[in-house]
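K.L.:
dropping the sequence and predicted coords here.
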Amino acid sequence: MDPHFAAPRAYFLSLNRDQMAKTNLPLDADRLWADVMALADITDPARPYTRRSFTALFLEGRAWLARRFAEAGLATRIDTAGNLIGRIEGSDPALGVIAIGSHSDTVPAGGRFDGIAGVATGLEIVRSLREAGVQFRHTIEIIDFLAEEPSEYGLSCIGSRGMTGSLDEKMLDLAEPGGEKLRDALRRVGGDPDRLDQAIRGDIRAFLELHIEQGVVLESQSLDVGIVTSIVGIRRIEIVFQGEADHAGTTPMALRHDALVAAANTVASVRRAAEQLAAEGPDYFVATVGVLTVDPSASNIVPGRCRIIVDARTTNPALTSRFVDIIDRESTAHAAAARVTRASFATLSDGSPVACDAHLRSALSQGARGLALSETDLPSGAGHDAAFMSRISRSAMVFVPCRAGKSHAPEEWADREAITAGAAVIYQAVRDLDQSMI
């Protein structure tokens, strides 16, 4: 028998308590939700929900955010790494900064909540703290990091790399398909690649980020929040195969130099190697080929050039090293078998796994318990700006449930109450940290 019908009175009393806990929160849920929806609506109408970094739509979203920051009394600026920052000075500047943030760019057709919810959360926390009459000891900053998602320049987390001294000259020389270099794009959105050192921070004492889980653990267990324990390291590798373009009808099979054959076999090798390493356990390992370009791309031409980008993620860097060795060896063999050249095998970016700060995690857990919200510890299989921020500051994250774990898709969804609950946990932690952290 369904326990809800077996004990209806107990069930509904429990339901009422849960509902009361989620509605009796120290934030304006309607205002927070309205911000998330308004920013999501700034999108390419042909591809909801798309607001790619460095585009006109991205700049429109940034301008909207800057206005909202200013309305909340935040002093607003763009640093030389292209990050939008809103700031309220604390009573004791020597204590440093407590920062809250995420990113406002999206993947193509990427969803309404990934990144957006974290930026809107920071804004709502500041508004609610001020309305409650809280006097900040620490300076509080809200940060919208530039280009957390992989950009057209082949690099992700551009703003948080810049803020942590991890954006180098080689990265700035990366170019998008049209030829524009990252350094020029950075200038175009308000940054300054010639003064990147001015973006590097040494005054941030804590960084907190809210994000949808992008998985099913919280939803499947009916939990309110996840306190993130660690964030995977991500390595991205570009492999280019160079063959010869030929007529698809007149070139005999034995005389072809088909770059796509080598690339396709390498894609299969990526899958096999990742499955092998993941099966070994207990460490997390996944790998994906998400970019495959063919030149010339025509049905009646043997492909002369092919480029793939491999995305490998793990909690154990040793597994990444083994994986790269396997793909290096096997892609070379696939090129030889297809009678093509492996023109390049290059690391585009490499981020190490990081553990979230134990002190901040404890503050977040206490905040959840104080609000009567259920919580659990969770690792993150996705990359986040918090991983780079951990290089210069204590960093931690809160996950909130998303429907069916769906993310990086138009169907991505998180309930209003879920986002508000996660934001309230960070609100409580910020209040505690502002008084207790030195």
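P.N.:
Good, I have the coordinates.
K.L.:
going forward, measure contacts between C-alpha atoms and count neighbours the same way
P.N.:
OK.
K.L.:
mind checking how far the closest residue to residue 156 other than its chain neighbours is from residue 110?
P.N.:
Excluding its sequence neighbours, the residue lying closest to residue 156 (C-alpha to C-alpha, 6 or more residues apart in numbering) is residue 150, at 4.1 Å. Going from residue 150 to residue 110 by C-alpha to C-alpha, to the nearest Å gives 12 Å.
K.L.:
about what we covered before: and the residue nearest to residue 156, how many neighbours?
P.N.:
16 (other C-alpha atoms under 10 Å).
K.L.:
next one: residue 68
P.N.:
Residue 68 has 17 neighbouring residues, counting by other C-alpha under 10 Å.
K.L.:
and the residue sitting furthest away from the middle of the chain, which of the three is it?
P.N.:
Distance from the centre of the chain peaks at residue 250, with 47.3 Å (C-alpha atoms, centre = their mean). For residue 250, the assignment made with DSSP: H, G, I helix; E, B strand; the rest coil gives coil.
K.L.:
for it, give its distance to residue 224.
P.N.:
Using C-alpha to C-alpha, one gets 62 Å for the distance from residue 250 to residue 224.
K.L.:
repeat for residue 126
P.N.:
Residue 126 is 22 Å from residue 224, by C-alpha to C-alpha.
K.L.:
here comes the other one, which I'd like you to weigh against the first:
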Amino acid sequence: MVNSNRLWSRIHELSSIGQTPDNGVTRFSYTDVEHEANEQVKKYMEEAGLEVTFDAVGNVIGTLPGSKDLPAILLGSHLDTVPNGGKFDGSLGVLTAIEVVQSLQEQNIHLNHPVKVIAFKDEEGSRFGFGMIGSLAVAGNLQKEDLQRKDANGVSLHDAMIKQGYSPENILEARMDDVKLYLELHIEQGKVLEKENVPVGVVTGIAGPLWLKFSLIGQAEHAGATPMNQRKDPLVAASLIISETEKLAKKYENAVATVGTISLAPGGVNVIPGSVEFTIDIRDVKEELRDQLEKEIKDYAATITAEREIDLSIEDLQRVAPVLCSNEIQNTIKESIADQGYPVISLPSGAGHDGMQFKDRFPVGMIFVRSQHGISHNPQEFTTKEDAKAGAETMLKTVCKLDKE
């Protein structure tokens, strides 16, 4: 049994770090606020009997030795948030993994495999425009050119790492090889489990996020002196592309496409914009369908901008392949859910998660817990104490079963 009171207390204690006026949480990567959260989680890990280290990119790693010389079971999630996000996204997964290990220790249950609990750096991508920095490093896929990406204030990822005391020159050392599997618990961030009235479910696969940045350059001119038929207005062209993106995405069963940021210049009330930039996030659990939607959006954008004499460039910010969860791990999670008397619900994840980076490295599994009203990335994000406990019990049982296999 897990200690649900301890887990619940830690969820709320951790959420006070980076708390916003309306009870949300803002913790961007490589900031003093996130550093404070890292130190708090390090304390929890040490209380659970874990040996704690920080790797070259700043992932917090707690290790519990196994009784045999075997590959490690890797558990974890992330601590960073979107702007004014919720207290459960990411953090619940890290804290649940710690609780599972601490409960095993307290109940004198010794595993054959070592367990590593990890709090990944920057899953959300809120600061530098691309996410999963920590899991990319663990997978061995973080590139040195990635370190030159800059935040809104012009600070590079490389320099941000240095400021927080990490070692970007040694990113290859963050790669993990001796791993049996990766298991993560996360809030669903949707309404499937709520609709089915069950607290916990098993994830079948993770939709791959594709992030694109569209840059449109027209001609900035006087808003009053330039006739409508003589304008090269990139904002109008952008609005047409954005509208068509929604229409195209709706043709697909599981695809989604979202414009999350937009900016224009020069930004005067009486000036026709000269340039516009916006991002589109495209996802589907099937890579070929996601890529087909991408092509349709790009083709439409090329047609509209050519007609309006607007210069168009499109940059890939992130392209992550969808990941199917291991059948073996799924079956074990199902058994652990059924052991508690709950109906077994299987569902895909539309949101991306750190486990996606391990597609070609080692098996991945995920447990979802119910999200109230499906709200996430929002201060109103909420999972009940009872549902958090059900998820933690499921992870505990699953880890014990997988350790024996």
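P.N.:
That came through, no problem. Keep in mind that this is a model prediction, so the values were computed, not measured.
K.L.:
how close are the two chains, by TM-score?
P.N.:
After superposition, the two chains reach a TM-score (TM-score structural alignment, normalised by the length of the second structure) of 0.96; 404 aligned residues with a C-alpha RMSD of 1.6 Å.
K.L.:
returning to that earlier point: counterpart of the residue nearest to residue 156 of the first structure in the second structure?
P.N.:
Using TM-score structural alignment as the criterion, residue 150 of the first structure maps onto residue 125 of the second structure.
K.L.:
I'd guessed that match sits against residue 150; true?
P.N.:
No: when contacts are counted by C-alpha atoms under 8 Å, residue 125 of the second structure is not listed as touching residue 150 (11.5 Å).
K.L.:
please enumerate the shared neighbours of those two.
P.N.:
Overlap of the contact sets of residue 125 of the second structure and residue 150 (by C-alpha atoms under 8 Å, 6 or more residues apart in numbering) is empty.
K.L.:
any idea which element the residue nearest to residue 156 of the first structure lies in?
P.N.:
Using DSSP states H and E, residue 150 of the first structure sits within no helix or strand.
K.L.:
returning to what we had before: more neighbours: residue 126 and residue 224 of the first structure, which one.
P.N.:
Neighbours per residue (other C-alpha under 10 Å) separate residue 126 of the first structure from residue 224, with residue 126 holding more: 26 against 22.
K.L.:
what's that one aligned with over in the second structure?
P.N.:
Aligned counterpart of residue 126 of the first structure in the second structure: residue 101 (TM-score structural alignment).
K.L.:
wait, what's in contact with the residue nearest to its match when sequence neighbours are not counted?
P.N.:
Closest residue to residue 101 of the second structure apart from its sequence neighbours, by C-alpha to C-alpha, 6+ apart: residue 48 at 6.5 Å. By C-alpha under 8 Å, 6+ apart, residue 48 of the second structure lies in contact with 98-99, 101-102, 105.
K.L.:
now name the helix or strand holding residue 171 of the first structure.
P.N.:
Using DSSP H and E, residue 171 of the first structure sits in helix 169-172.
K.L.:
equivalent range in the second structure for that helix?
P.N.:
Against the second structure, helix 169-172 of the first structure falls on residues 144-147 (TM-score structural alignment).
K.L.:
do stretch 101-110 of the first structure as well
P.N.:
Stretch 101-110 of the first structure maps onto residues 76-85 of the second structure, going by TM-score structural alignment.
K.L.:
next: stretch 378-385 of the first structure.
P.N.:
Counting by TM-score structural alignment, stretch 378-385 of the first structure pairs with residues 347-354 of the second structure.
K.L.:
what does stretch 420-428 of the first structure give?
P.N.:
The aligned range for stretch 420-428 of the first structure is 389-397, by TM-score structural alignment.
K.L.:
the matching stretch against the first structure, how far on average?
P.N.:
On superposition with the first structure, the mean distance recorded for stretch 389-397 of the second structure (mean C-alpha distance after the TM-score superposition for the first structure) is 0.6 Å.
K.L.:
hey, where'd the strands end up in the stretch 1-150 of the second structure?
P.N.:
51-54, 60-64, 72-78, 115-120 (DSSP state E, counting those that start in this stretch).
K.L.:
just the stretch 151-300 of the first structure next, same as before
P.N.:
According to DSSP E, counting those that start in this stretch, the strands that the stretch 151-300 of the first structure contains are 204-212, 225-231, 233-242, 246-247, 285-295.
K.L.:
in TSV, list the ones you listed along with distance to residue 101 of the first structure and mean neighbour count.
P.N.:
Below are these laid out as TSV (distance: least, C-alpha to C-alpha, whole Å; neighbours: other C-alpha atoms under 10 Å):
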stretch	distance to residue 101 of the first structure	mean neighbour count
strand 204-212	5	26
strand 225-231	15	25
strand 233-242	20	22
strand 246-247	51	16
strand 285-295	27	17
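K.L.:
with distance to residue 42 of the first structure added, can I get those strands in JSON lines?
P.N.:
Output for these, formatted as JSON lines (distance: least, C-alpha to C-alpha, whole Å):
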{"stretch": "strand 204-212", "distance to residue 42 of the first structure": "19"}
{"stretch": "strand 225-231", "distance to residue 42 of the first structure": "28"}
{"stretch": "strand 233-242", "distance to residue 42 of the first structure": "29"}
{"stretch": "strand 246-247", "distance to residue 42 of the first structure": "44"}
{"stretch": "strand 285-295", "distance to residue 42 of the first structure": "26"}
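K.L.:
so residue 87 of the first structure sits against residue 76, correct?
P.N.:
Yes: if you go by C-alpha under 8 Å, residue 87 of the first structure and residue 76 touch, sitting 6.4 Å apart.
K.L.:
joint contacts of these two?
P.N.:
Shared contacts of residue 87 of the first structure and residue 76, defined by C-alpha under 8 Å, 6+ apart, are absent.
K.L.:
check contacts around the closest residue to residue 24 of the second structure other than its chain neighbours.
P.N.:
Counting by C-alpha to C-alpha, 6+ apart, residue 24 of the second structure lies nearest to residue 379, which is 4.0 Å off, once chain neighbours are set aside. Residues counted as contacts of residue 379 of the second structure (C-alpha under 8 Å, 6+ apart) are 22-25, 84-87.
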